[in-house]
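Chemist: after the sequence you'll find the predicted model.
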Amino acid sequence: MTTTVDARPAEARRRALLRTARDVAEDLAADAIARDQAGKPPVDETARLREAGLPAALTPPGPDRGTDWRTGCAVIRETAAADSSVGELLARHYAHTWSGRFYAGQDRAAALEEESTDGQWLWTGSIRPHRPWADVPGGPDAPGATAPATLRPRGSGYVLDGRRFLDTAVATADQIVLDAVCTTTREVLVVRVPATAPGVTAEPAHDRLGQRVAGAGRLVLDRVAVTAGQVLGVRPADEESTAPFTALAEPALRLALCQVALGTAEGALAEARDLSRGTRAGRDQDLFLTYGELATAAQTAAVVVDRATEVMARALGAGPALGADEPAAVAALVATAETVTAEAALRVAARVLEIADAPGLDRFWRNARVLTAHRPAAHRLRSIGEHYLNGS
């Protein structure tokens, strides 16, 4: 006798979550321009997300909780179309909630995810990729810089010191995921720090070009006590020594941010379309051509992003059984999605300023610029080319 699992409850939860995301997006769109102009930390936005239950829902899937990767990305994209800043806040939250699985192992991750769901925790963080922070223009204090924090052993735990720039929720998050260098072993450890821990100070950034409501800013860590239980695991020293499933951590975050860039392009195009409809310009053949070109660019990017999302979802579902060669293929697809989406987002956001004259449309271009500025296309294309030629 074959036992089948009733998928209806999970499907019902998925549909309910997507409805909630649409409701939240409509609410955010109503005052998106005013909030962008104010540029305040996302205190009100975080409250709206918690009221809707999104921080609890956007955690890795488990028994009667969490969200699968495909649905999580759909929620992020829907939100980003209405408010790119809040979309990025959710994207980084969702990606960082997977940190337990990437670094700590299934048992510890399950307990952490359950606690996060029960507490409606909002996550943020910054884990350095395998490159030195000194390569970042502007040095360690620049946005995007990742100067190493340090962990000094004390008793059964550590003392954490350092500074780190966070792109989202620096003053509104509940949990912060960071990497730091142990002063005795020189290992790079990934740790989880409660935002309210003594010694943690947030310095929100002001007057950003774009993503003004994402809550970016600098985190100052001054003799913060870290217990052994807050250490999720070791970040390997290089890509060659990284376990296949752990290697998904960085591309998963980048793919979540692709959803934000794509949502930004779709939101800009939809808002411009609504402004053009019903006007004399709405019968202009040249305008039809322009909208056709922009819609094609956005839809092409969506196809590439959806393919990468599907492949990432399968890789995440494999867990520790993921094959050794699979992360490179996933990363190459993510890099392709980033390249196509960045180009589409910038193109759409710039052109809508020419075809629809209305206050607030400039926010899409500013947001797209900030979202795509940290990873030059040439770096991605070289990585894609190297994988295509050598499989590396």
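Modeler: Now that the structure is in, tell me what you want to look at. Numbering: from 1, shown residues only.
Chemist: can we go C-alpha only for contacts and neighbour counts from here?
Modeler: Noted.
Chemist: who touches residue 200 in this structure?
Modeler: Neighbouring residues of residue 200 by CA atoms under 8 Å, 6 or more residues apart in numbering: 219-222, 224.
Chemist: give me the subset of these lying in strands.
Modeler: 219-222, 224 (DSSP state E).
Chemist: related to what we said a few turns ago, and the contacts of residue 200, which is closest to residue 351?
Modeler: residue 219 (36.2 Å; CA to CA).
Chemist: wait, isn't the closest one in contact with residue 163?
Modeler: Yes: using CA atoms under 8 Å, residue 219 is in contact with residue 163, at 5.6 Å.
Chemist: so residue 168, which of the three states?
Modeler: What DSSP: H, G, I helix; E, B strand; the rest coil gives for residue 168 is coil.
Chemist: let's bring in a second model and compare:
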Amino acid sequence: MSFDSDTSNPYLRSAAELRVLFARDAVERDKAGGRPLEQLGLLKQSGLLNLVIPKAHGGEGQPWSTALRIVREFAKVDGSLGHLFGYHAAAQQSAYIAASGAQAAALHEASARGNWFWANNGNFRTRSLSGRRDGTHWILNGHKPFTSGSHIADRISITWLDEATGDTIAGSIPSDREGWTSLNDWDAIGQCQTGSGTCTYENVRVEASEVYDRGDEAPDAAFRTLTPFLQQGVLLNVFIGSAQGALLAARDYTVEKSRPWVHSGVERHIDDPWVKRVYGDLYTRTVAATLLADRALEVLDGAWARGTALTARERGEAAIPLAAANALAGNVALEVTSKIFEVTGARSTDNALGLDRFWRNVRTHTLHNPEEYKTRNVGHWFLTGEPPVPSILQ
């Protein structure tokens, strides 16, 4: 496995071409933060924003495995763009999970026509946004944190609490809706262009047609609990892409620029047995994590393809390979993105190279997705046969 792109797939070939363009200023953009508007324009031109919309509704009808391999491809050079693309697809497909079939079809058709970029304001863990009914529509007030993509979005996927009942309501609105504001205040050490900060709501009106409604279907029906699978799939492939990209960048630096350690007894750094062993170990671990991630993508494709026929048992069986892959990938990515500095040398810490961005991006993501709980879920299943109970995180 060389971590080369699959150019036999036209969508992955397009993503690889974009990756080359994104790499040109990835270090500078990481330092600047803010809005990657030029890169968004390139994404829109590529047609990839409609990748997972069904063909019947104007999209490309591609499986999640293709979309998440694109996340991986972008993350080889820019974790923020991988994150943004993945969360766009997940927010876009929230309509398919939470809305009626007619609502989802109409939204997807409009999204494909308008080439919309979607953002997520649907963090279920926060209770900071509430709404009240006003006739046939809703009025929302409050805020949402961790709103990835909101700073460049056309459409916003949202959830809020019903002031009267405490129930969680879902829907989507255009980003130019009066009273809605993206503060673009994300200031973390990593994922610096994701816009994952705060959005505020001041008397934001949500029309009845914008509220998702699946009628009498049980809110805990198995298919309706797949949102965490999509989010985990994005994080998983940011980890894998970051590990691969960091390892490739470090290898190139080692081959072209690293100087042998004074006590190594070799003339070329790559001839140092220590350097060979470290690269061999990091490569092996990255390959193992990649293969497990690929298996998780197959499982996700299968669960998604079942649609509303998905059973609770099938959902539970799918959760285990996703959790296992996520736990391993996060740990491997942390190790790779940190340990490369041991074999690239002191000069590789130059800010102009930006090799630290890989670690900062992975470290930021793993804190939102603790490996400990994924591993416990896998262990509990292995010992008892009981899969994780569906929740906002698993």
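Modeler: Thanks, I have it. This is a predicted model, so every value here is computed, not measured.
Chemist: got a TM-score for the two of them?
Modeler: Overlay of the two chains. TM-score (TM-score structural alignment, normalised by the length of structure 1): 0.87; 361 aligned residues with a CA RMSD of 2.1 Å.
Chemist: could you pull out the strands for the stretch 201-350 of structure 1?
Modeler: Ranges of strands in the stretch 201-350 of structure 1, per DSSP state E, counting those that start in this stretch, are 217-226, 231-235.
Chemist: now the first one: which residue numbers in structure 2?
Modeler: Applying TM-score structural alignment, one finds that strand 217-226 of structure 1 aligns to the residue range 197-206 of structure 2.
Chemist: list the buried ones in that stretch?
Modeler: For stretch 197-206 of structure 2, a neighbour-count test (16 or more other CA atoms under 10 Å) marks 197-201, 203-206 as buried.
Chemist: can you tell me the closest non-neighbouring residue to residue 57 of structure 1?
Modeler: Closest residue to residue 57 of structure 1 apart from its sequence neighbours, by CA to CA, 6 or more residues apart in numbering: residue 66 at 5.0 Å.
Chemist: residue contacts, that neighbour?
Modeler: 56-60, 117.
Chemist: what lines up with residue 13 of structure 2 in structure 1?
Modeler: Match for residue 13 of structure 2 (TM-score structural alignment): residue 19.
Chemist: just residue 82 of structure 2 next, same as before
Modeler: Using TM-score structural alignment, residue 82 of structure 2 lines up with residue 87 in structure 1.
Chemist: pull the longest helix from structure 1.
Modeler: Ordering each helix of structure 1 by length in residues (DSSP state H) puts helix 285-318 first.
Chemist: okay, and that one goes to which residues in structure 2?
Modeler: With TM-score structural alignment as the criterion, helix 285-318 of structure 1 aligns to 273-306.
Chemist: by how much does the matching stretch deviate from structure 1 on average?
Modeler: Taken over the aligned residues, the distance from stretch 273-306 of structure 2 to structure 1 averages 0.8 Å (mean CA distance after the TM-score superposition for structure 1).
Chemist: neighbours of the spatially closest residue to residue 164 of structure 2 that is not a sequence neighbour, how many?
Modeler: Nearest residue to residue 164 of structure 2 in three dimensions, chain neighbours excluded: residue 132, at 7.2 Å (CA to CA, 6+ apart). Each residue near residue 132 of structure 2 was counted by other CA atoms under 10 Å, and the total is 18.
Chemist: again, but for residue 341 of structure 2
Modeler: 17.
Chemist: would you agree it falls within a helix?
Modeler: Yes: assignment of residue 341 of structure 2 by three-state DSSP places it within a helix.
Chemist: matching it against structure 1, which residue comes up?
Modeler: Residue 341 of structure 2 maps onto residue 353 in structure 1, by TM-score structural alignment.
Chemist: its match reaches residue 360, doesn't it?
Modeler: No: the criterion here is CA under 8 Å, and residue 353 of structure 1 misses it with residue 360 at 9.7 Å.
Chemist: tell me how many other residues crowd the counterpart of residue 337 of structure 1 in structure 2.
Modeler: Applying TM-score structural alignment, one finds that residue 337 of structure 1 aligns to residue 325 in structure 2. By the criterion of other CA under 10 Å, residue 325 of structure 2 has 27 neighbours.
Chemist: need the contact list for the equivalent of residue 240 of structure 2 over in structure 1.
Modeler: Counting by TM-score structural alignment, residue 240 of structure 2 lines up with residue 262 in structure 1. When contacts are counted by CA under 8 Å, 6+ apart, residue 262 of structure 1 touches 77, 81, 298, 301-302, 341-342, 344-345.
Chemist: the stretch 251-394 of structure 2: helices as residue ranges?
Modeler: 273-306, 312-344, 356-367, 371-384 (DSSP state H, counting those that start in this stretch).
Chemist: can you name every helix or strand that the longest one contacts?
Modeler: Same thing as helix 273-306 of structure 2. helix 64-75, helix 227-256, helix 312-344 (3 or more CA pairs under 8 Å, 6 or more residues apart in numbering; DSSP states H and E).
Chemist: highest mean neighbour count out of those helices?
Modeler: helix 64-75 (a mean of 27; mean count of other CA atoms under 10 Å).
Chemist: average distance between that one and structure 1?
Modeler: Mean for helix 64-75 of structure 2 is 1.1 Å (mean CA distance after the TM-score superposition for structure 1).
Chemist: need the residues that contact the helix or strand just after that helix.
Modeler: Following helix 64-75 of structure 2 in sequence order, the next helix or strand is helix 79-92 (DSSP states H and E). Where contact means CA under 8 Å, 6+ apart, the residues beyond helix 79-92 of structure 2 that reach it are 49, 52, 67-68, 70-75, 108, 117-120, 148-149, 156-157, 191-194, 227, 230-231, 234-235, 238, 241-242, 358, 361.
Chemist: my read: residue 179 of structure 2 touches residue 203, true?
Modeler: Yes: at 6.0 Å, residue 179 of structure 2 counts as touching residue 203 under the criterion of CA under 8 Å.
Chemist: of the contacts of residue 200 of structure 1, closest to residue 245 of structure 1?
Modeler: Nearest member of the contacts of residue 200 of structure 1 to residue 245 of structure 1, counting by CA to CA, is residue 219, at 28.4 Å.
Chemist: dump the residue contacts of that closest one.
Modeler: Listed by CA under 8 Å, 6+ apart, the contact partners of residue 219 of structure 1 are 163-166, 170, 200-203.
Chemist: switch to 7 Å and redo it
Modeler: Residues near residue 219 of structure 1 by CA atoms under 7 Å, 6 or more residues apart in numbering: 163-166, 170, 201-203.
Chemist: with residue 326 of structure 2 instead?
Modeler: So residue 326 of structure 2 contacts residue 236 (CA under 7 Å, 6+ apart).
Chemist: same question, residue 366 of structure 2
Modeler: So residue 366 of structure 2 contacts residue 330 (CA under 7 Å, 6+ apart).
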